[in-house]
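Asks: test case, fold it:
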Amino acid sequence: MRLSELSEHSGVSTATIKYYLREQLLSQGRRITATRSEYDASHLRRLRLIRALIQVGKVPVATVREVLAAVDDESLGRTTRLGAALWALPRAEEADPQAPATREAQALVEDLLTELGWDFARANGALSPAYRSLVTPLTRLLELGHPVTVTELTPYARQMASVAGHDFDVLETLPDDAERAETAVAAAILREPVLLALRRVAQEEESARRYGP
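Replies: Predicted coordinates for the structure are as follows:
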């Protein structure tokens, strides 16, 4: 497809596409003439990802470049490639690692991972942004005097394990690791809010079932 067609299909203006090309967020199309290139489905998919990162996720261009570099790094193993792409995403400010509540939250997370038998997560520990993103809200809960226990968290974690299994069932239907990594990143930006909204809708339904509308 031509640049104008790529713009039409993606909803991204030609000027913005040219900017993404200059910033090397989008690979160059196949050169047809000195002034014309041809683009394919991979460009369209990448444009949709860039749009999700910048417009929905509010991710800075420099960080988008870092995320996409991980997505495209064929030297990485599948787990590392997915992890690197997701780890590059911006995240909320982390709790002070030296604060007593943070240390208590870290101990709670370690006990939870042990209970679940999630050895890979324990081995990566503080290296993982996902691990740290779990510690931070638990720290806030503890600081505000809201008790939380492994017993309370375990059923939620097991449900999330089922969700993760479904996530990877979907990823494994895709043809290559680059598309899997792209899809995982897009899901982190676009689908996680859907999961939260579904939880709240389910709570409304459960409340009505138990207590009446």
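
Asks: please count neighbours and contacts with C-alpha atoms only from this point.
Replies: Will do.

Asks: skipping adjacent residues, who's closest to the most centrally placed residue in the chain in space?
Replies: The centroid of the chain falls nearest to residue 188 when counting by Cα atoms, centre = their mean (2.7 Å). Nearest in space to residue 188, with sequence neighbours left out and distances taken as Cα to Cα, 6 or more residues apart in numbering, is residue 86 at 7.8 Å.

Asks: repeat for residue 96
Replies: That would be residue 102: by Cα to Cα, 6+ apart, it lies 6.6 Å from residue 96.

Asks: packing partners of the host helix or strand of the one you found?
Replies: Counting by DSSP states H and E, the element that carries residue 102 is helix 100-116. For helix 100-116, the contact count by 3 or more Cα pairs under 8 Å, 6 or more residues apart in numbering; DSSP states H and E identifies helix 119-124, helix 129-143, helix 150-171 as packing neighbours.

Asks: mind listing what's buried along it?
Replies: By neighbour count on 16 or more other Cα atoms under 10 Å, the buried set for helix 100-116 is 101, 102, 103, 105, 106, 108, 109, 110, 112, 113.

Asks: could you do stretch 146-156 as well?
Replies: Judged by neighbour count (16+ other Cα under 10 Å), stretch 146-156 contains these buried residues: residue 150.

Asks: contacts for it?
Replies: Contacts of stretch 146-156 from elsewhere in the structure, counted by Cα atoms under 8 Å, 6 or more residues apart in numbering, are 108, 109, 111, 112, 115, 116, 138, 141, 142.

Asks: next, the second sequence, to be compared with the first:
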Amino acid sequence: MRLAELSKRSGVPIATIKYYLREGLLAPGRQINARTAEYDEDHLRRLRVVRALIQIGRLPVATAREVLGHIDDDSLGRTIRMGAALWALPQVPEPDEDDEFVQSARGEVEQLLERLGWSNAQALSTISPAYRSLVVGLAAFRRLGYTWDIELTLPYARLMHEVAVLDLNFVETHSSEAEKVEIAVLGTVLLEPVLHTLRRVAQEEEAARRYGFE
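Replies: Okay, the predicted model is just below:
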């Protein structure tokens, strides 16, 4: 298909597609002559992924480019490739290691992973943004004076492991390695808000069941 058809089918303006091409978010089309290139279904699919990352996920162009670079990097094994793509997404800042609440939360997270038997998560703890986010979140909760100990966290962690199993089962229904990594990223960018919202809807349902509407 030509650029005009790619624009029509994707709903993305021609000027925006040209911008994505210049920024390396979209591979060049097959050159027919000096002024014309031809694009295929892979371009259309990638264009939709780019739009999802930038418009819905609100990723900066540079971040989207880095994420897509990891998705396309077939020199990496699946776990590292997936991790690199996910870790390129916006993350929380590094915690202040001198903060007593951070120190306490970090010790709690280490105990949590040990109780769960999550040895791989323990091995990745020094580099994983997810581990860092967990520490920062628990530290912030404690800083506000709320008690949230390991016994309260354990059942949530076990439920999240069940969610992770469902996530990766879905990832494995896709054929190519690039698709597997791509859907893992899109699941994080697009579905995490859905899961958060489902939790809120469930809380509303449970609150109404317990306390009524008074």
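
Asks: confirm that the residue nearest to the centre of structure 1 sits in a helix.
Replies: Yes - the secondary structure assignment for residue 188 of structure 1 places it in a helix, going by DSSP: H, G, I helix; E, B strand; the rest coil.

Asks: list the contacts of the residue nearest to residue 188 of structure 1.
Replies: Shown here is residue 86 of structure 1, whose contacts under the criterion Cα under 8 Å, 6+ apart are 67, 184, 185, 188.

Asks: can you tell me which of those residues are in strands?
Replies: When DSSP state E is applied, the contacts of residue 86 of structure 1 are split such that none fall in strands.

Asks: just the closest of those residues to residue 5 of structure 1, please.
Replies: Relative to residue 5 of structure 1, the closest of those is residue 185; by Cα to Cα it sits at 25.0 Å.

Asks: that closest one and residue 33 of structure 1: what is the separation?
Replies: Computed as Cα to Cα, to the nearest Å, the residue 185 of structure 1 to residue 33 of structure 1 distance reads 34 Å.

Asks: against residue 49 of structure 2, how distant is residue 161 of structure 2?
Replies: 27 Å.

Asks: also residue 155 of structure 2?
Replies: Distance, residue 155 of structure 2 to residue 49 of structure 2, using Cα to Cα: 34 Å.

Asks: swap in residue 80 of structure 2?
Replies: Counting by Cα to Cα, the gap from residue 80 of structure 2 to residue 49 of structure 2 is 21 Å.

Asks: which one of these two is surrounded by more residues?
Replies: When residue 80 of structure 2 and residue 49 are compared on other Cα atoms under 10 Å, the one with more neighbours turns out to be residue 49, at 19 against 13.

Asks: please identify the helix or strand for that one.
Replies: When elements are defined using DSSP H and E, residue 49 of structure 2 is found to belong to helix 41-51.

Asks: who's in contact with residue 24 of structure 1?
Replies: With the criterion set at Cα under 8 Å, 6+ apart, residue 24 of structure 1 makes contact with residue 65.

Asks: again, only this time at 10 Å
Replies: 18, 65, 68 (Cα atoms under 10 Å, 6 or more residues apart in numbering).

Asks: residue 58 of structure 2 now?
Replies: 51, 52, 64, 90, 189.

Asks: give me that answer again for 8 Å
Replies: For residue 58 of structure 2, no contacting residues are found, by Cα under 8 Å, 6+ apart.

Asks: check the secondary structure at it for me.
Replies: In three-state terms, and counting by three-state DSSP, residue 58 of structure 2 is coil.

Asks: and it, how close does it get to residue 86 of structure 2?
Replies: From residue 58 of structure 2 to residue 86 of structure 2 the distance is 15 Å (Cα to Cα).

Asks: what of residue 6 of structure 2?
Replies: When distance is defined by Cα to Cα, residue 6 of structure 2 is 28 Å away from residue 86 of structure 2.

Asks: equivalent analysis for residue 140 of structure 2, please.
Replies: Using Cα to Cα, one gets 23 Å for the distance from residue 140 of structure 2 to residue 86 of structure 2.

Asks: spit out the contact partners of the residue lying closest to residue 180 of structure 1 once chain neighbours are set aside.
Replies: Here the nearest residue to residue 180 of structure 1 in space, its sequence neighbours aside, is residue 171; by Cα to Cα, 6+ apart that works out to 5.4 Å. With contact taken as Cα under 8 Å, 6+ apart, residue 171 of structure 1 is in contact with 180, 183, 184.
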